[in-house]
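A.B. asks: Here is a sequence together with a model predicted from it:
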Amino acid sequence: MSSPFLEYTLPDLFSLCPLEFGDANPHYKEAGADSAAWVNQYDVFTHKKRAFFVQGCNELLCCRVYPYAGYEEFRTCCDFVNLLFVIDELSDDMTGEDARKTCGIFYRAMVDPEFKDSSPVATMTQEFRARLTSSAKPRCFDRFVVHCKSYVDAVSSEAELRETGKVLDLASYIALRRENSAIRLCLGLIEYIFGIDLPDEALNDPAFRSVYWACVDMVCWSNDVYSFNMEQAKGHTGNNVVTVLMHEEGIDLQAAFDRVGIVFGQLMNRCLEDRARLPSWGPAIDADVALFIKGIDHWVVGNLEWSFETPRYFGARHADILRTRRITLKPLEVCSEDSREE
C-alpha cells in the first residue's frame, strides 16, 4: 500500500446485480437545484471543501435511488442527503469529542423542533424535520428518530477510532458501518415517500430482516470499495471494509477487493432467495412490503450507478474506470494548515 503507483482491479459488482438499472427521477433538475441552493445558503464549507461537496452530486444520488418520488418527497430526500454529507464532511476533520457535539446538535434538532441553537447544522436539521413530519406516518417517523440516535453514536465512534488509529474486527465493523453509513435512515425515507407505515410483524419477520440487512450491507460494501482510493489518499482508511479485511484475513489489497465482490454476490443471492420466502400478512400489508422492497432495490442499484456518474470517487476518469475497473492508488495527500483554509 505504500507505493503511489500500485494498481488494482475493482470487483465487477454490476455483473453480480440482476436488479433493473436505469431509472431516474423526473424531478431531478428542478428539485435538485432547489435543494442545492438550500444547502449552499448556509456557507458551511471552505472553498476547497465546497468544491469537493459539489463533486459529490448528492442530488444525482437521490435521482438514482429515489426515482419514484414525487417532487415534494424528492426535494425532502435531497435535503436530507445534503444534510448527511454536511455532517460527514465536517466530522471527517473532527476529534471524537467534537464529532459527538456536532452529531448531538443534529439529533437534538431532529427530536425537538423547539431546540435553540444557532448553528447551520441545527437550522438545516429543523427545516428538514418540518418537511418530513408534514406527511410521514407516526411509526415511520418514530423509527427514523431511533435510527438517528444510532447514526450519531456511530459517527462519533468512527471519529474516536480514527483518532486512535484502531481498526475493528470484521463483525464489529459491520455493525458500526450499518449505522454510520446512514443507509438505514435513507431506507427509512422509502416509507415516507410511499406514504406507508410498515407494522412490526413485517419488520421483525426473519425473511424480511434477512432481505433488509442484505441490502444494507450491499450498499455499505460497494460504497467502501468504490471510496477506498479517495479515503486512503486522505489518510482515512480505518472506516473501510477493505482495510478491515486486510487486517483480519491477512490479505493484500487486491485480494481484499476480490473478497468484497464475493461477499456482494453472496448477499445478493441471499436477498433474492429470502424475498421468495416472505410470508403473507394480508393484501394491504403485502402491497406495502412490496413497495418497500422495490425501494431498497433502487438503493442497491442506484448507488452502483451514481458511484460512476460523478467524479466524487474516481475523478475525471470515472466513466473510463467503469469500463476498465482499473485503478491506480493515489499518493497520500499532504495538507498544510494553510490549505485547510482554502
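C.D. replies: Here it is on my side, so go on.

A.B. asks: Only C-alpha atoms from now on, for both contacts and neighbour counts.
C.D. replies: Fine.

A.B. asks: got a list of contacts for stretch 273-289?
C.D. replies: 196, 197, 198, 199, 202, 207, 208, 210, 211 (CA atoms under 8 Å, 6 or more residues apart in numbering).

A.B. asks: and with 6 Å instead?
C.D. replies: residue 207 (CA atoms under 6 Å, 6 or more residues apart in numbering).

A.B. asks: Please apply the same query to stretch 109-121.
C.D. replies: 122, 126.

A.B. asks: Between the two ends of that stretch, what distance do you get?
C.D. replies: End-to-end span of stretch 109-121 (CA to CA, to the nearest Å): 9 Å.

A.B. asks: Going by neighbour count, list what's buried in it.
C.D. replies: Neighbour-count burial for stretch 109-121, counted by 16 or more other CA atoms under 10 Å, picks out 109, 110, 111, 120, 121.

A.B. asks: starting at the chain centroid, how far to that stretch?
C.D. replies: 23 Å (CA atoms, centre = their mean, to the nearest Å).

A.B. asks: cool, stretch 255-269 as well?
C.D. replies: Centroid separation for stretch 255-269 versus its chain: 18 Å, with CA atoms, centre = their mean.

A.B. asks: buried residues in that stretch?
C.D. replies: By neighbour count on 16+ other CA under 10 Å, the buried set for stretch 255-269 is 255, 256, 257, 258, 259, 260, 261, 264, 265, 267, 268, 269.

A.B. asks: coming back round to it: spatially, which two of the buried residues of stretch 109-121 are the most separated?
C.D. replies: 111 and 120 (16.4 Å; CA to CA).

A.B. asks: which non-adjacent residue is nearest residue 76?
C.D. replies: Among residues not flanking residue 76 along the chain, residue 131 sits closest, at 6.3 Å (CA to CA, 6 or more residues apart in numbering).

A.B. asks: nope, residue 133 is what I meant
C.D. replies: residue 141 (7.2 Å).

A.B. asks: Quick check: the one you found vs residue 211, distance?
C.D. replies: As judged by CA to CA, residue 141 and residue 211 stand 22 Å apart.

A.B. asks: Put this next to the first one:
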Amino acid sequence: MAPASVLPIPAQHGYRTPEVDQPSERIDSPLQTPRLENKIQPSFVAAPIDQLDTPSDNLAPSGVWRPAIHPNALEVAGQVEGDFVRDWRFPSEKAMKKFLAAGFSRVTCLYFPMARDDRIPWACRLLTILFLIDDLLEDMSFEDGEAYNNKLMPIMRGEVLPDRTRPVEWIMYDLWEGMRACDRELADNVLESTFVFMRSQTDRDRSVIKNLGQYLEYREKDVGKALLSALMCFAMDLRLTPDDWEKEVLAASKGHAEGGVLCSAVQILADETELTIPATKRLLWAMVGEWSKHHDRLVSTIEKTGCSGNVARYLQGLEYQMSGNEDWSLSTLRYTDVQDADAF
C-alpha cells in the first residue's frame, strides 16, 4: 500500500504540519483499519489559535509550543464519528449531538499528528470509547463502576467473547483484535496502560483528594499519562529500546510530571490558596508555562548527551500531546459548554 502524502494544513488554522514518517510498505489486512463506510461530516472546524476562547480574564494560553494536527483529521473524524453514531446507543438525540460537538477524534489527531495513516483511526476509536465509558461511570457508584470496567478487561484481552447485543463489549473486542492484528507488541503495551487508566477511574482515593499534590498524583493515572504515551508509540510505530527508556526516566525523574496536569485543579488550588477562581486560573496558566519550559530543558539535556531518532520523535510527540490537549480543551464544547454538561 503506497503511503499517503502529507497534506499541508492551511496556515490560518494556526497548526504546524508535522513531518510524518509513513512506511513505504504496509501489510494489507481486513483488520488493519476500522471499517470506513459510515463516514459523516466531521463535527469540528479547526479554529485559529488566536481565536480560541481563553480563561475569563482573557489571559492567553501558555503558547510555548504550537500544536499540529494529523493531515487526515477531517476524513478520519468523519469515519470514526459515523461509526459511533451508528453503533453506540446514545440515550437521546441531544446526547448524540453533544458527542459530535465534543470532538474526540479531533483531540486524538492533535495528540498524534505524526501517526501513521493506517493507525490513527485505531487511536481515535480507542480514545472515543474511553471518553464515552468515562461519562457512563460518572452516574455509577465506585463499586458498580469497578464491576463495569472489570467485565470489559477480559474482553479487551480477547479471553472472553463479547455479547454482540451490547455495543460497548463488541466495539471493545473488535477494536483490540484489530489493533493486535496490526501490531501485537505495541498494542499489548497500550492494553496494559489502558487497564491502569480504567482502574484509576474507580479509585476511591479520588473522593478524598484535599490538596494539589494528591490531585496531581491521582491525575497522572486518571488523565492517562502512560496510556497516551503507549498509544503514541503504537500510532507512530515507534519502538524504544531499554536504553532509550532509561535515559528518559533518568531525565524525567529530576523534574515534575508533565502532560494533562491542569484538568479541573482550579477549585482545589483555589481552596488551598484562598484565591479567586480567575486568580487561580492565572496561577495555573503560569505553572503550565513553567512546566513547558522545564520540558524544553529536559529535552535539551537529552539531545546534548545524544539520543536516537526514535527518542527524538518520542519527545516531539510529547510536545504535540500537551499543546494539542491545550488547543482542544479551549475549544471543545465538552469543557466550554458547562451548562449542557449532563447531555450524555
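C.D. replies: Sure thing, it's come through. As the structure is a prediction and not an experimental result, all values here were calculated from the model.

A.B. asks: now what about the TM-score between them?
C.D. replies: The TM-score (TM-score structural alignment, normalised by the length of the first structure) is 0.74; 287 aligned residues with a CA RMSD of 3.0 Å.

A.B. asks: just to revisit the earlier point, looking at the second structure, name the residue matched to the residue nearest to residue 133 of the first structure.
C.D. replies: Taking TM-score structural alignment, the alignment pairs residue 141 of the first structure with residue 187 from the second structure.

A.B. asks: Could you single out the nearest of the buried residues of stretch 255-269 of the first structure to residue 292 of the first structure?
C.D. replies: Closest approach to residue 292 of the first structure among these (CA to CA): residue 268, at 16.7 Å.

A.B. asks: Which helix or strand contains residue 106 of the second structure?
C.D. replies: helix 104-111 (DSSP states H and E).

A.B. asks: State the span of the first structure onto which that helix is aligned.
C.D. replies: Residues 58-65 of the first structure are where helix 104-111 of the second structure lands when matched by TM-score structural alignment.

A.B. asks: Identify all contacting residues around the matching stretch.
C.D. replies: Counting by CA under 6 Å, 6+ apart, 24, 25, 28, 32, 78, 298, 299, 302, 306 sit against stretch 58-65 of the first structure.

A.B. asks: how near is the residue of the first structure most remote from its centre to residue 91 of the first structure?
C.D. replies: When distances are taken from the C-alpha mean of the first structure, residue 282 lies farthest, 32.3 Å away, according to CA atoms, centre = their mean. As judged by CA to CA, residue 282 of the first structure and residue 91 of the first structure stand 44 Å apart.

A.B. asks: and the nearest residue to residue 292 of the first structure once chain neighbours are set aside, which of the three is it?
C.D. replies: Distance criterion CA to CA, 6+ apart; nearest residue to residue 292 of the first structure, sequence neighbours excluded, is residue 190 at 6.3 Å. Look at residue 190 of the first structure: counting by DSSP: H, G, I helix; E, B strand; the rest coil, its state is helix.

A.B. asks: Please say which position in the second structure residue 190 of the first structure maps to.
C.D. replies: Taking TM-score structural alignment, residue 190 of the first structure has residue 232 as its aligned residue in the second structure.

A.B. asks: How many neighbouring residues does that match have?
C.D. replies: 27 (other CA atoms under 10 Å).

A.B. asks: do residue 208 of the first structure as well
C.D. replies: 22.

A.B. asks: Using neighbour counts, pick out the buried residues of the host helix or strand of it.
C.D. replies: Here residue 208 of the first structure, judged by DSSP H and E, is contained in helix 206-233. Within helix 206-233 of the first structure, the residues scored as buried using 16+ other CA under 10 Å are 207-233.

A.B. asks: which residue in the first structure lines up with residue 213 of the second structure?
C.D. replies: Matched across to the first structure, residue 213 of the second structure falls on residue 171, judged by TM-score structural alignment.

A.B. asks: just checking, its match is part of a helix?
C.D. replies: Yes. Residue 171 of the first structure forms part of a helix when assessed by three-state DSSP.

A.B. asks: that older thread, reformat the buried residues of stretch 109-121 of the first structure into CSV and put distance to residue 47 of the first structure and secondary structure next to each item.
C.D. replies: Formatted as CSV, these follow (distance: CA to CA, whole Å; DSSP: H, G, I helix; E, B strand; the rest coil):
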residue, distance to residue 47 of the first structure, secondary structure
109, 27, helix
110, 28, helix
111, 32, helix
120, 17, helix
121, 18, helix
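
A.B. asks: Of these, just say which sits nearest to residue 38 of the first structure.
C.D. replies: If you rank those by distance to residue 38 of the first structure using CA to CA, residue 120 comes first, at 11.4 Å.

A.B. asks: which position in the second structure aligns with residue 252 of the first structure?
C.D. replies: Aligned partner of residue 252 of the first structure by TM-score structural alignment: residue 276.

A.B. asks: For residue 220 of the second structure, see how far away the nearest residue to that match once chain neighbours are set aside is.
C.D. replies: Leaving aside its chain neighbours, residue 276 of the second structure sits nearest to residue 270 (6.3 Å; criterion: CA to CA, 6+ apart). Distance, residue 270 of the second structure to residue 220 of the second structure, using CA to CA: 20 Å.

A.B. asks: just residue 311 of the second structure next, same as before
C.D. replies: 21 Å.

A.B. asks: Run through the strands of the stretch 151-300 of the first structure in chain order.
C.D. replies: Under the criterion DSSP state E, counting those that start in this stretch, the stretch 151-300 of the first structure contains no strands.
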